[in-house]
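K.L.:
coordinates only, sequence not included:
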C-alpha cells in the first residue's frame, strides 16, 4: 500500500500520537451502549506467496491460500473487487472456503469510484451488488473510497450515490482529498452527512497523512486501516495506542470494530496482526484466536514481538 508512504528520514520526525476523539464520537457512543462488541482483525489480501512457510504451510497452492488465511483471521479488506468486478460464482466460491463467522469487506470497483466518479453508475453498481450477494451472511461492510480527487465540492454527488444504495447494506466511506480535513466547515458537513445516512467513516492511520486519523465516528462502529512501516519500532507503539483507544471505546458502548493491517510491503502484516491480537486479548479481555506461524522459530521471519528498544515519539517539525 503506497498511500501515506514517506522516507525513513521523514518517518523519524512523525508524531504518531492518536488525536483525542471528536465530541461527536463521544456523543454517538454514549447512545450505543453495546454490551458485547465484536472485534474483527484482518489484512488487505490473502494471495501472498511469501506467506507460504510463514502462516501458510509449506507447499500450499494458491487455490488454498484463502482456506488457510481464514484459519488465522476473521475478516478481509477485499481490495480484489476494486480491480475487477465480482461475480456471484466467484464470491460463492470464496465463501465456500471460510467459516460462518468470517466477514468479507469488499471495496467498490474502480469503474464506479474512480473511472466514473460515482456518476451514471447505476448499471455498474447493480452488477457489483449482484456479484457480492454470493457472500450471503459472510458479507461485512462495503468499503467506498471516492476518487482522491473528489473534494468537498463533490459532496452532493457522494451523498446521492450513498442514498441510491439499498438500505440494508452496511457502508463505510474513506475520504482522501486533503480539503475534507483542512476545512473545518467541509469536515463537519461531510461527516454529519455520513451520520445522517447511517454510513460509517473510515479512519486511515498512515505515516504521511495524519489528517486522515480524524477520530470522528459516524456510526457506533469503527473501520480502521492501519499502514505500518515494515515492523519499524513505531509500528508497535502505534498499535499499543490503538489497543488503548479500542479499550476506551468498548467501555463507551462501541458495537463493532474492523481493524485492517497494511504494510507498504505486505510481507510482515501477519507479524503485526499477531501482536495486535495479543494486545487486544491482554488489555481488552478478548479471546480472539491468535495467528499461528508455521515456524516456531520466529527469527526466520522476524518476531511478532516488538523490538526491545522502541523509538521515542518525536514531534513533527
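P.N.:
All right, it came through fine. These numbers were taken from a predicted model, which means no experiment stands behind them.
K.L.:
contacts, neighbours, all on C-alpha from now
P.N.:
OK.
K.L.:
can you give me how far the helix or strand hosting residue 226 is from the chain middle?
P.N.:
If you go by DSSP states H and E, residue 226 is part of strand 221-228. If you compare the mean C-alpha spot of strand 221-228 with that of the full chain, they lie 4 Å apart, counting by C-alpha atoms, centre = their mean, to the nearest Å.
K.L.:
any buried residues in the helix or strand following that strand, and which?
P.N.:
Tracing the chain C-terminally past strand 221-228 and defining elements by DSSP H and E, one meets helix 233-252 next. Judged by neighbour count using 16 or more other C-alpha atoms under 10 Å, the buried positions of helix 233-252 are 233-240, 242-243, 246-247, 249-252.
K.L.:
list the contacts of the strand holding residue 226.
P.N.:
By C-alpha atoms under 8 Å, 6 or more residues apart in numbering, the surrounding residues in contact with strand 221-228 are 1, 172, 200-207, 235, 254-264.
K.L.:
tell me which of those residues fall in helices.
P.N.:
residue 235 (DSSP state H).
K.L.:
which ChimeraX command selects the buried ones in the contacts of strand 221-228?
P.N.:
The ChimeraX selection below is limited to those of the contacts of strand 221-228 classed as buried (16+ other C-alpha under 10 Å):
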select :172,200,201,202,203,204,205,206,207,235,254,255,256,257,258,259,260,261,262,263,264
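K.L.:
got another, please set it beside the one above:
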C-alpha cells in the first residue's frame, strides 16, 4: 500500500478539482447509471451533470467537425472543461509538432471551445527520447502563450530522476506545461482477474509514479483494476494529494479509468466517497449522488 505522506487539511478550498472519465458514453449507462432511457440520445449532457471534465481521447484519432464541437459545447454547463489530445499526426507520425497543417487544423477547432477548453494533452510515444526534447520545446513555445498544456512521456529515461527527467521537468516549468502523471499500479497489482484486465495490462504503460506539479493544473490519469480493495489503497493517497494541490491554489485534473471503462463511474464514486470521509468539510459530489443507481461494486 502506498504511504500517505501528503500534507492536507480539511480547510476551505477555492481551486476546483476537475474530475472526469476517459469516455462520456457507454451503452449500459442509460439504465445502469443514469436510470433514464433518454440518456441514450443525450449521454454527454447526462455525464456533465456529475463530472466537470473529460479526457478527450477521440481527437488523437480523428478531429471533430465544427458542428460536432458546437453540439458538445451546448451539452455541457459553462464551468465544464474539455481536455483533448493532440492528433497522432502531430505527436506520433513523424517529428513532434512537424505536421504544421494538422496542428493548425486542430488549434482552429480548439479555439472554438474558448474557456471550455481546460487543456490540450500532448501524449508522446514511448520512443520519444531525451534526445528529441528540442522538438517538444519548439511545440511548447508555439502553444504555451495561448493554451493550457499537459505533457505525457513514456520513455523510461524520463522516470529515473536523472539528467533526462530533470531536463524534461525544467522544460515544462519554463513553459508552464503540466506533466501528466500516469498511475497504473492498481491495474498491475496481483494476478489478472479476467481477460479484460489482462488486455488492459497489455495496452497501458507501466511507468513509475513520480509525483510532481510542473505548473498550476497537475494531471493524474489513474487506471484502476477490478479489485476494489486495491483500488482504494491506491486511490487514497491521491485524495490527499489533490486536496493539498487545491489548498496550494492549483486546479488538478483527475481522470479515472477501469479495464472496462463502462465501470469507470463507480471508480469515481469510490474516489469521492474516500475524499468525503477524509475531508467532510469540503465534500465533493459523486456521480451516484442523485441517480439512485449505485451498484454495490465496492
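P.N.:
That came through fine. This structure is a prediction, so every number in the text was calculated from the model and none was measured.
K.L.:
can you show me the strands along structure 1?
P.N.:
For structure 1, applying DSSP state E gives strands covering 38-43, 75-78, 103-106, 142-144, 171-173, 200-205, 221-228, 256-263.
K.L.:
now the fourth one on structure 2. Mean distance?
P.N.:
In the superposition with structure 2, the average deviation recorded for strand 142-144 of structure 1 is 0.8 Å (mean C-alpha distance after the TM-score superposition for structure 1).
K.L.:
residue range for that strand in structure 2?
P.N.:
Aligned by TM-score structural alignment, strand 142-144 of structure 1 falls on residues 120-122 of structure 2.
K.L.:
residue 159 of structure 2: what's it in contact with?
P.N.:
165, 207-208, 210.
K.L.:
report the buried members of those.
P.N.:
165, 207-208.
K.L.:
closest one of these to residue 86 of structure 2?
P.N.:
residue 207 (21.3 Å; C-alpha to C-alpha).
K.L.:
what sits against the closest one?
P.N.:
154, 156, 159, 182-184.
K.L.:
recalculate using a threshold of 10 Å.
P.N.:
Counting by C-alpha atoms under 10 Å, 6 or more residues apart in numbering, residue 207 of structure 2 touches 153-156, 158-159, 181-185.
K.L.:
same deal with residue 247 of structure 1?
P.N.:
Taking C-alpha under 10 Å, 6+ apart, we find residue 247 of structure 1 in contact with 241, 254, 280, 283-285.
K.L.:
let's see it at 7 Å
P.N.:
residue 284 (C-alpha atoms under 7 Å, 6 or more residues apart in numbering).
K.L.:
residue in structure 2 paired with it?
P.N.:
Aligned partner of residue 247 of structure 1 by TM-score structural alignment: residue 243.
K.L.:
still on that earlier bit, with distance to residue 133 of structure 1 added, can I get the strands of structure 1 in JSON lines?
P.N.:
Shown next, in JSON lines, are the strands of structure 1 (distance: least, C-alpha to C-alpha, whole Å):
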{"stretch": "strand 38-43", "distance to residue 133 of structure 1": "21"}
{"stretch": "strand 75-78", "distance to residue 133 of structure 1": "14"}
{"stretch": "strand 103-106", "distance to residue 133 of structure 1": "11"}
{"stretch": "strand 142-144", "distance to residue 133 of structure 1": "12"}
{"stretch": "strand 171-173", "distance to residue 133 of structure 1": "15"}
{"stretch": "strand 200-205", "distance to residue 133 of structure 1": "20"}
{"stretch": "strand 221-228", "distance to residue 133 of structure 1": "21"}
{"stretch": "strand 256-263", "distance to residue 133 of structure 1": "20"}
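K.L.:
so which of those is nearest residue 131 of structure 1?
P.N.:
Going by C-alpha to C-alpha, the one of the strands of structure 1 nearest residue 131 of structure 1 is strand 103-106, 10.5 Å.
K.L.:
so how far is residue 102 of structure 2 from the residue mapped onto residue 131 of structure 1 from structure 2?
P.N.:
Under the alignment (TM-score structural alignment), residue 131 of structure 1 pairs with residue 109 in structure 2. Going from residue 109 of structure 2 to residue 102 of structure 2 by C-alpha to C-alpha, to the nearest Å gives 11 Å.
K.L.:
repeat that for residue 250 of structure 2.
P.N.:
31 Å.
K.L.:
and the spatially closest residue to residue 36 of structure 2 that is not a sequence neighbour, how far from residue 266 of structure 2?
P.N.:
What sits nearest to residue 36 of structure 2 in space, not counting adjacent residues and going by C-alpha to C-alpha, 6 or more residues apart in numbering, is residue 30, at 5.4 Å. For residue 30 of structure 2, the distance to residue 266 of structure 2 equals 14 Å [C-alpha to C-alpha].
K.L.:
try residue 289 of structure 2
P.N.:
In terms of C-alpha to C-alpha, residue 289 of structure 2 sits 11 Å off from residue 266 of structure 2.
K.L.:
and the equivalent of residue 157 of structure 1 over in structure 2, how many residues sit next to it?
P.N.:
Using TM-score structural alignment, the partner of residue 157 of structure 1 in structure 2 is residue 135. For residue 135 of structure 2, the tally of surrounding residues (other C-alpha atoms under 10 Å) stands at 14.
K.L.:
go ahead and confirm residue 135 of structure 2 touches residue 98.
P.N.:
No. Counting by C-alpha atoms under 7 Å, residue 135 of structure 2 does not reach residue 98; the two are 8.3 Å apart.
K.L.:
residue 281 is in contact with residue 287 of structure 1, correct?
P.N.:
Yes. Using C-alpha under 7 Å, residue 287 of structure 1 is in contact with residue 281, at 5.5 Å.
K.L.:
cheers, nothing more for now.
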